[in-house]
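Asker: sequence plus the predicted model coming up.
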Amino acid sequence: MIDLTLIGIGTGNPQHLTLQAIDALNAVDLILIPNKGAGKDDLAGLRRQICDQVITNEKVKIAEFDLPGRDPKTPDYRQRVDDWHDAIAVVWSETIAAQLPSGGKVGFLVWGDPSLYDSTMRIATRLQRQQQVALTVIPGVTSIQALTASHAIPVNEIGAPFTVTTGRQLRDHGWPDSADTLVVMLDGDCSFQSIDATGVQIWWSAYAGMREEIMVSGLLSEVADQIIATRARARADHGWIMDIYLLRK
């Protein structure tokens, strides 16, 4: 039997951890840390730093595993992601079996909150199909909260809705009719370039909530080029980037 706990850790700032998250990290037998390969090893290092800072239980083991990549030869995006999740589930299962052959409590640190544009719960469901796995989810501070806190802005206008979407959706389908405020995540292509910038404000953050945070805000027509250049430099400097932005008409 495996007790699997998915622990929301915020956006990389150890101060984002809740007391519940810290208790959970100290209660497991094993913590899994994915290694995403060259250029992204800072992400594994950040997880380890968080563990070093808050774990006081010397019995907790930490095991890194190499994260499989997506197969670029699969043309269908959804199928490509499903196959990727299947492969990750296999690696999880093999790593857990090697480290805890008799079962036990396993923890996995999830950026932000496990419920928001994160597939860790979907991968955990695959594990549950293969073996006895009890799943617990602990919420964390999201990048949306870190973004709006850093810029000191509310996410919505008074009584008005907002839409959380992805760069792919914005690029392929344009501004949705559901709201005048958009929060855009998972955008590696600066997809705000694909919309009419007239009258649109943007609040952009990279490494939101972290010591390295970079913020740009203003009229989209005036700061778009600055954001594109800043993002490119930051990615080159760090080898990876996580950014998020809010658009408002």
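Answerer: Yes, it's here. Numbering: from 1, shown residues only.

Asker: use CA for all of it now, contacts and neighbours both
Answerer: OK.

Asker: buried residues in the helix or strand where Ala224 lies?
Answerer: Element membership for Ala224 (DSSP states H and E) is helix 220-238. Residues Leu220, Val223, Ala224, Ile227, Thr230, Arg231, Ala234 are the ones in helix 220-238 that count as buried (16 or more other CA atoms under 10 Å).

Asker: got those residues as a markdown table, with distance to Asn35 columns?
Answerer: Output for the buried residues of helix 220-238, formatted as a markdown table (distance: CA to CA, whole Å):
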| residue | distance to Asn35 |
| --- | --- |
| Leu220 | 35 |
| Val223 | 34 |
| Ala224 | 32 |
| Ile227 | 28 |
| Thr230 | 26 |
| Arg231 | 23 |
| Ala234 | 21 |
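
Asker: continuing past the longest helix seen in the chain, what's the next helix or strand?
Answerer: The longest helix of the chain (DSSP state H) is helix 77-99. Once the chain leaves helix 77-99, the next helix or strand it forms, by DSSP H and E, is strand 104-110.

Asker: please compare the first structure with the one that follows:
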Amino acid sequence: MPEFNTMRAGHAGVRSAQIDAGLRAHMNKVYGLMSVGMLVTGLVAWLVGSNPVLLAQIFGTPLKWVVMFAPLIVVFAFSAMIHKMSAATAQIVFFGYSALMGLSISFIFAVYTGFSITQTFLITAIAFAGLSLVGYTTKKDLSGMGSFLVMGLIGLIVASIVNIFLGSPAVQFAISAIGVLIFAGLTAWDTQNIKNTYLELAGSDEEFLGKAAIMGALQLYLDFLNLFMFLLQFLGNRE
């Protein structure tokens, strides 16, 4: 019996080590995809934003409405259809979406100074890393705050769309403040959710786990980008 218990404990230890190694590889893939997506977004935003003629052709015409709302439509469609795609196709779509987001936010280079954009990006990166680390390491179950954050996010999207037409500085300030809080919470919650999702799917086929990593990367990408955009409205120095 002692020998059996020792063997069972040994097998459990091996299994646990395999899951830990698989989890690290999965999270590395998630963060890697997210980082490449951010790089694509930043490059496209800079290339377009540093070209005044191109900016005027986009944001000085009705085309700006397409550029502004296309990312929202694409992300909902992508989330709904990813289960029908291969992991390779989903990854290409994710990077294409990242480029589209870069086009959508390219106006920041005409509105804010390059130094304040860089400074805000670094502050966002530090805050994001800390919040994501909390979500990954905490023993507290954050699932309870998920529904609250999602409801807040829906309200935030509606308020942002309405304020595009109202143009109220006071409303925009409130949206930015609430947005920072919501996406700070979502960063920790999404990180824990990505970790728990892998633990539930451990042992599934690689194709399925690959698509789970892409969806995780998309979630954290959106958390980072929105946190950056809302912080930029507080910290950015206008041209």
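Answerer: Everything's here; your move. Since the model is a prediction, treat every value here as computed from it, not as a measurement.

Asker: tell me how the two chains score on TM-score.
Answerer: Laid over one another, the chains give 0.23 as their TM-score (TM-score structural alignment, normalised by the length of the second structure), with 107 aligned residues with a CA RMSD of 6.9 Å.

Asker: and the longest helix of the first structure, what does it pack against?
Answerer: When contacts are defined as 3 or more CA pairs under 8 Å, 6 or more residues apart in numbering; DSSP states H and E, helix 77-99 of the first structure sits against strand 61-66, helix 120-130.

Asker: repeat that with 10 Å
Answerer: Here helix 77-99 of the first structure touches strand 30-35, strand 61-66, strand 104-110, helix 120-130, going by 3 or more CA pairs under 10 Å, 6 or more residues apart in numbering; DSSP states H and E.

Asker: out of the ones you listed, which is the most enclosed?
Answerer: Of all those, strand 104-110 has the most neighbours on average by mean count of other CA atoms under 10 Å, namely a mean of 22.

Asker: return the distance of the biggest helix by length in the second structure from the chain's centre.
Answerer: Among the segments of the second structure that qualify as a helix by DSSP H, the longest is helix 2-49. Here helix 2-49 of the second structure is found 17 Å from its chain centre; the criterion is CA atoms, centre = their mean, to the nearest Å.

Asker: now for that helix, which elements pack on it?
Answerer: Packing contacts for helix 2-49 of the second structure, counted by 3+ CA pairs under 10 Å, 6+ apart, involve helix 52-59, helix 87-104, helix 108-111, helix 169-201, helix 206-235.

Asker: okay if I get the ones you listed as a markdown table plus distance to Thr6 of the second structure?
Answerer: Listed next are those as a markdown table, based on distance: least, CA to CA, whole Å:
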| stretch | distance to Thr6 of the second structure |
| --- | --- |
| helix 52-59 | 68 |
| helix 87-104 | 40 |
| helix 108-111 | 61 |
| helix 169-201 | 25 |
| helix 206-235 | 32 |
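
Asker: out of these, nearest to Ala77 of the second structure?
Answerer: Across these, Ala77 of the second structure has its closest neighbour in helix 87-104 (10.8 Å, CA to CA).

Asker: mind giving me the packing neighbours of that closest one?
Answerer: Using 3+ CA pairs under 10 Å, 6+ apart: helix 87-104 of the second structure touches helix 2-49, helix 52-59, helix 63-81, helix 206-235.

Asker: what about Leu4 of the first structure, which SS state?
Answerer: Following DSSP: H, G, I helix; E, B strand; the rest coil, Leu4 of the first structure is assigned to strand.

Asker: how near is it to Lys105 of the first structure?
Answerer: For Leu4 of the first structure, the distance to Lys105 of the first structure equals 6 Å [CA to CA, to the nearest Å].

Asker: shared neighbours, those two?
Answerer: Val28, Leu30, Ile31, Val133, Ala134 (CA atoms under 10 Å, 6 or more residues apart in numbering).

Asker: got the angle between the helix or strand encompassing Asn26 of the first structure and strand 30-35?
Answerer: Applying DSSP H and E as the criterion places Asn26 of the first structure in helix 19-27. With axes from the mean of the first three to the mean of the last three CA atoms, to 10 degrees applied, the angle from helix 19-27 of the first structure to strand 30-35 works out at 100 degrees.

Asker: report the buried residues of helix 19-27 of the first structure.
Answerer: So for helix 19-27 of the first structure, counting by 16+ other CA under 10 Å, buried means Ala21, Ile22, Ala24, Leu25, Asn26, Ala27.

Asker: same list (the helices and strands packed on helix 77-99 of the first structure) but as JSON lines, adding distance to Arg248 of the first structure.
Answerer: As requested, these are exported to JSON lines (distance: least, CA to CA, whole Å):
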{"stretch": "strand 30-35", "distance to Arg248 of the first structure": "35"}
{"stretch": "strand 61-66", "distance to Arg248 of the first structure": "39"}
{"stretch": "strand 104-110", "distance to Arg248 of the first structure": "28"}
{"stretch": "helix 120-130", "distance to Arg248 of the first structure": "30"}
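
Asker: and of these, who's closest to Ala146 of the first structure?
Answerer: Ala146 of the first structure sits nearest to strand 104-110 of all these, at 15.3 Å, using CA to CA.

Asker: packing partners of the closest one?
Answerer: Here strand 104-110 of the first structure touches strand 2-8, helix 19-27, strand 30-35, helix 41-54, strand 61-66, helix 77-99, helix 120-130, strand 133-138, going by 3+ CA pairs under 10 Å, 6+ apart.

Asker: give the buried residues for the last one.
Answerer: Taking 16+ other CA under 10 Å as the neighbour-count basis, strand 133-138 of the first structure is seen to contain the buried residues Val133, Leu135, Val137, Ile138.

Asker: show the contacting residues for the second one.
Answerer: For Leu135 of the first structure, the contacting residues are Ile2, Asp3, Leu4, Thr5, Leu6, Val106, Met121, Ala124, Thr125, Leu127, Gln128, taking CA under 10 Å, 6+ apart as the criterion.

Asker: I'd say the fifth one and Arg122 touch.
Answerer: Spelled out, that is Leu6 of the first structure. No - using CA atoms under 10 Å, Leu6 of the first structure is not in contact with Arg122, being 11.4 Å away.

Asker: grab the nearest non-local neighbour of Leu133 of the second structure.
Answerer: Ala188 (7.5 Å; CA to CA, 6 or more residues apart in numbering).

Asker: ok, Asn5 of the second structure - how many residues close by?
Answerer: When neighbours are counted by other CA atoms under 10 Å, Asn5 of the second structure registers 10.

Asker: Throw the helices and strands packed on strand 104-110 of the first structure into CSV and include distance to Gln169 of the first structure, thanks.
Answerer: Compiled in CSV, these are given as follows (distance: least, CA to CA, whole Å):
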stretch, distance to Gln169 of the first structure
strand 2-8, 25
helix 19-27, 32
strand 30-35, 27
helix 41-54, 26
strand 61-66, 29
helix 77-99, 13
helix 120-130, 21
strand 133-138, 27
